[in-house]
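# need coordinates for the below:
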Amino acid sequence: MSVATPTMWFVFIAIVAFALFVDFVVLNRQGAHRVEFREAAIWSLIWIAVSLAYMGVMWWELGGTSGDPMLEAKAGESAMAYLTGYMVEKALAVDNIFVFLMLFTYFSVPPQFQKRALMFGVLGALILRTVLILIGAWLISSFHWILYVFGAFLLFTGVKMWVAADQEPDLTNNPALSWIRKRFRIANDFDGEKFFTQENGLRVATPLFVVVALIGIVDVVFAVDSIPAIFAITTDPFIVLTSNVFAILGLRAMYFLLADLKERFHLLPYGLAVVLVFVGTKMLLLDIYHIPMLWSLLITVSILTLTIILSVVIKPTGAHALGAYPFTAKAAKPSTQNKPDSQ
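Okay, the predicted model is just below:
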């Protein structure tokens, strides 16, 4: 059963619709341009403020100021679940950002075209995650034991992330990229912000289309990790959906904010791995011991804060010392000469 009320749904849908309008209409009129640090910082603060303001709307609507101790306790717990879920999703979204950076570097995407790629990437993420959250909520309501599957999966993912934190992925042999190359003719160069263009009289996909497609695939992978993580915090589908969506809305601005600071967060994958192990453990223990929501929030914040502090204090070694982040690849101009076998 969800805590959602018609007012909460109305405000949520209105904010998302307005956000998409700003992205695809207002900001799109700027045309192709490089997003500078100041602009990214302003928009990041705006989206964080909007997300926190919505938590206030939720708390107020659920009776946070009613004077009824039971209603106020319920409102506080729901608001805390939303905030914890938002912070976990926001932290995991940082991983997305550095993978996006790897893609942009590999395909040598000009900075002025990256904004459009991320716009469509965020839209695809919103649609995909909404579908996956609804499926996850149905599975949990129908099969309680699926929570243990989610918990075990998060433990496995956390351990895997820890082990792979210092490994640099090989995008050249990525199966998703190979699949795209086999099925599409790909142009040698970008054609502005277009996804398709004409080359030698044939309609071909531009490298920007390939990047957007790979961003969508990347988000599928990350959604499989992050959505079970938030279900470990709360099984209320509305809180899961809203905290997830608000974390994604600021993803584009956060990318441009953090892209130039990647070396400073070289230990972040380890912190995220510990967070996943923690929420996975919490999910496995749900019928034995219930970890209070406040403790979940404090533990998550402490892990991420400690990771950031250690990243600043401890100097990078190995690949990091060379300026490479675990999730980034060396800049390279990919071969786009591959033609589909069927054409």
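# going forward, measure contacts and count neighbours with C-alpha atoms only.
Will do.
# what's the offset of the helix or strand residue 177 falls within from the middle of its chain?
Using DSSP states H and E, residue 177 sits in helix 175-183. Centroid separation between helix 175-183 and its chain, computed with Cα atoms, centre = their mean, to the nearest Å, is 23 Å.
# what packs against that helix?
helix 207-231 (3 or more Cα pairs under 8 Å, 6 or more residues apart in numbering; DSSP states H and E).
# quick check: buried residues in the helix it packs on?
207-220, 222-231 (16 or more other Cα atoms under 10 Å).
# buried stuff in the helix holding residue 177?
177, 180, 181.
# centroid-nearest residue for this structure?
Closest to where the C-alpha atoms of the chain average out (Cα atoms, centre = their mean) is residue 93, at 3.2 Å.
# tell me which helix or strand comes right after the strand or helix carrying that residue.
Assigned by DSSP H and E, residue 93 belongs to helix 69-106. Going down the chain from helix 69-106, the next helix or strand is helix 111-142, by DSSP H and E.
# would you do the same for the sequence below? I want to compare the two.
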Amino acid sequence: MLDIGFWTWAITIGLVLVLLAVDLALGWLRPHQVGFPEATAWSVFYVLVAIGFGVWFAAEHGGQYGTEYFAGYIVEKSLSVDNLFVFVIIMTTFAVPAEHQHKVLTFGIVLALVMRAVFIALGATLLALFSFMFLLFGLLLIFTAVQLFRHRDEDPDVENNFLVKSVRRVLPITDEYVGGKLVTRIDGRRVFTPLFVVLIAIGGIDLLFALDSIPAVFGVTEEPYIVFVANAFALLGLRALFFLVKGLLDRLVYLSAGLAIILAFIGVKLILHWAHVDIDQSVPEIPTPVSLGVILVVLVIVTVASLIKTKHDPSAKAHAGSLRAHHPTDQS
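The predicted structure is shown next:
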């Protein structure tokens, strides 16, 4: 069992909050269109921070925990790329001006961190109290993987999202973005801007991704501290990564299929762990180094195959994938 003291937790959370504050200051106080050099610099910075932390963590707590951290980080990073797809869809659907996309992304990252912190605490408590939660988490991941694979050529229907439709139905919404404000007044009446609706959509998406990503990372480590830092470092680089790769996302045509395979694999790993603990210790478990290797191989194959596909078929376009099919009755 990993023994993490109070000060290690405090310093780690403090580091995450400092990095988050920098993101918040850049996106909220100085709205601007992020160029390729700036996005590249910040992306490299966050990756180096994550790697540097992993090296320190492995040296301090051992190679096994270090491997679990890197496996968890890669899982969360790969899922965050799919998250970027949905962010792009939301930005496009609501025609968010380039100078406000920075702000929306920062909000999305903050909200994702808060939601995942809550789910990490809840998940760790449930796993500690009830070992059958490994079985439930495994079944949830396999179900998600099957649905994602079935609808891998679709995108989430943002406009018909329940939260978005409810907000539009209940609140007065303006047609224009008013200088990046969430609320404004027109003829003395308080109204909400489309930016408010965008943040609601981002929040709903963050919730769905938290429900998937937390069981996934608990599949490679049972340590709440590792789950937290893997999520935190993966999400903190999301803002810069969005501006760096948003023009390349359309080329990752097999990403959703690859993520489905990874989620299914981790789901099987969780079920085997449950069976090993609760049924028969002769049931084999999948070691973390094997999990890390499988995840890396799948991601490499998916990336290479996607680039080959789009090179030979420029009309091929990637999709974020959906957990349910879209029907004509969904339209309003």
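# superposed, what's their TM-score?
Once superposed, chain against chain, the TM-score is 0.90 (TM-score structural alignment, normalised by the length of the second structure); 315 aligned residues with a Cα RMSD of 2.0 Å.
# tell me the contacts of residue 275 of the first structure?
88, 158, 300, 303 (Cα atoms under 8 Å, 6 or more residues apart in numbering).
# the same query, at a cut-off of 10 Å, please.
Counting by Cα atoms under 10 Å, 6 or more residues apart in numbering, residue 275 of the first structure makes contact with 88, 91-92, 154-155, 158, 229, 269, 281, 296, 299-304.
# can I have the buried ones of these as a ChimeraX selection?
Only the buried members of the contacts of residue 275 of the first structure enter the following ChimeraX selection, criterion being 16+ other Cα under 10 Å:
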select :88,91,92,154,155,158,229,269,281,296,300,301,303,304
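# between the contacts of residue 275 of the first structure, which sits nearest residue 126 of the first structure?
Closest to residue 126 of the first structure out of these is residue 92 (15.2 Å), distances taken as Cα to Cα.
# in the helix or strand just after the helix holding residue 177 of the first structure, what's buried?
Downstream of helix 175-183 of the first structure, the first helix or strand assigned by DSSP H and E is strand 196-199. By neighbour count on 16+ other Cα under 10 Å, the buried set for strand 196-199 of the first structure is 196, 197.
# next: stretch 62-82 of the first structure.
Judged by neighbour count using 16+ other Cα under 10 Å, the buried positions of stretch 62-82 of the first structure are 62-64, 71-72, 74-82.
# and stretch 279-296 of the first structure, by the same measure?
Quick answer for stretch 279-296 of the first structure (16+ other Cα under 10 Å): 279, 280, 281, 282, 283, 284, 293, 296.
# mind putting those residues into JSON lines with secondary structure and distance to residue 97 of the first structure?
Below are these laid out as JSON lines (DSSP: H, G, I helix; E, B strand; the rest coil; distance: Cα to Cα, whole Å):
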{"residue": "279", "secondary structure": "helix", "distance to residue 97 of the first structure": "22"}
{"residue": "280", "secondary structure": "helix", "distance to residue 97 of the first structure": "23"}
{"residue": "281", "secondary structure": "helix", "distance to residue 97 of the first structure": "26"}
{"residue": "282", "secondary structure": "helix", "distance to residue 97 of the first structure": "27"}
{"residue": "283", "secondary structure": "helix", "distance to residue 97 of the first structure": "27"}
{"residue": "284", "secondary structure": "helix", "distance to residue 97 of the first structure": "29"}
{"residue": "293", "secondary structure": "helix", "distance to residue 97 of the first structure": "27"}
{"residue": "296", "secondary structure": "helix", "distance to residue 97 of the first structure": "24"}
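# in TSV: those residues, plus distance to residue 167 of the first structure.
Output for those, formatted as TSV (distance: Cα to Cα, whole Å):
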residue	distance to residue 167 of the first structure
279	24
280	23
281	25
282	28
283	28
284	29
293	34
296	29
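# could you work out the most separated pair of these?
284 and 293 (15.6 Å).
# tell me which element residue 231 of the second structure is part of?
Residue 231 of the second structure is located in helix 224-236, with elements delineated by DSSP H and E.
# tell me which residues are up against the following helix or strand past that helix.
Using DSSP H and E, the helix or strand that follows helix 224-236 of the second structure in sequence is helix 238-245. For helix 238-245 of the second structure, the surrounding residues in contact (Cα under 10 Å, 6+ apart) are 23, 27, 33-46, 77, 80-81, 83-85, 87-88, 101-109, 235, 248-249.
# again, only using 8 Å
The contact list for helix 238-245 of the second structure, computed with Cα under 8 Å, 6+ apart, reads 23, 34-36, 39-40, 42-43, 80, 84, 102, 105-106, 109.
# filter those residues to the buried ones?
By 16+ other Cα under 10 Å, those give 23, 34, 39, 42, 43, 80, 84, 102, 105, 106, 109 as buried.
# how about the one helix or strand the third one maps to: buried residues?
In this assignment (DSSP H and E), residue 39 of the second structure forms part of helix 36-61. When burial is assessed from 16+ other Cα under 10 Å, helix 36-61 of the second structure yields the following buried residues: 39, 42, 43, 46, 50, 51, 53, 54, 55, 57, 58.
# tell me how far that helix lies from the chain's centre.
17 Å.
# do the same with stretch 281-298 of the first structure
Using Cα atoms, centre = their mean, the offset of stretch 281-298 of the first structure from its chain centre is 23 Å.
# give the contact list for the aligned partner of residue 48 of the first structure in the second structure.
Under the alignment (TM-score structural alignment), residue 48 of the first structure pairs with residue 47 in the second structure. Counting by Cα under 8 Å, 6+ apart, residue 47 of the second structure makes contact with residue 237.
# and residue 200 of the second structure, what pairs with it in the first structure?
Using TM-score structural alignment, residue 200 of the second structure lines up with residue 213 in the first structure.
# next: residue 183 of the second structure.
By TM-score structural alignment, residue 183 of the second structure lines up with residue 196.
# excluding its backbone neighbours, what's nearest its match?
Counting by Cα to Cα, 6 or more residues apart in numbering, residue 205 is the residue found nearest to residue 196 of the first structure once chain neighbours are left out, at 4.4 Å.
# kindly report the same for residue 108 of the second structure.
Residue 108 of the second structure's closest residue in space is residue 202 (Cα to Cα, 6+ apart), at 5.9 Å.
# my read: that neighbour touches residue 88, true?
No. The criterion here is Cα atoms under 8 Å, and residue 202 of the second structure misses it with residue 88 at 10.6 Å.
# is the counterpart of residue 262 of the second structure in the first structure in a helix, a strand, or coil?
Counting by TM-score structural alignment, residue 262 of the second structure corresponds to residue 275 in the first structure. Residue 275 of the first structure carries the three-state label helix when classified by DSSP: H, G, I helix; E, B strand; the rest coil.
# gap between residue 275 of the first structure and residue 294 of the first structure?
Relative to residue 294 of the first structure, residue 275 of the first structure is positioned 15 Å away (Cα to Cα, to the nearest Å).
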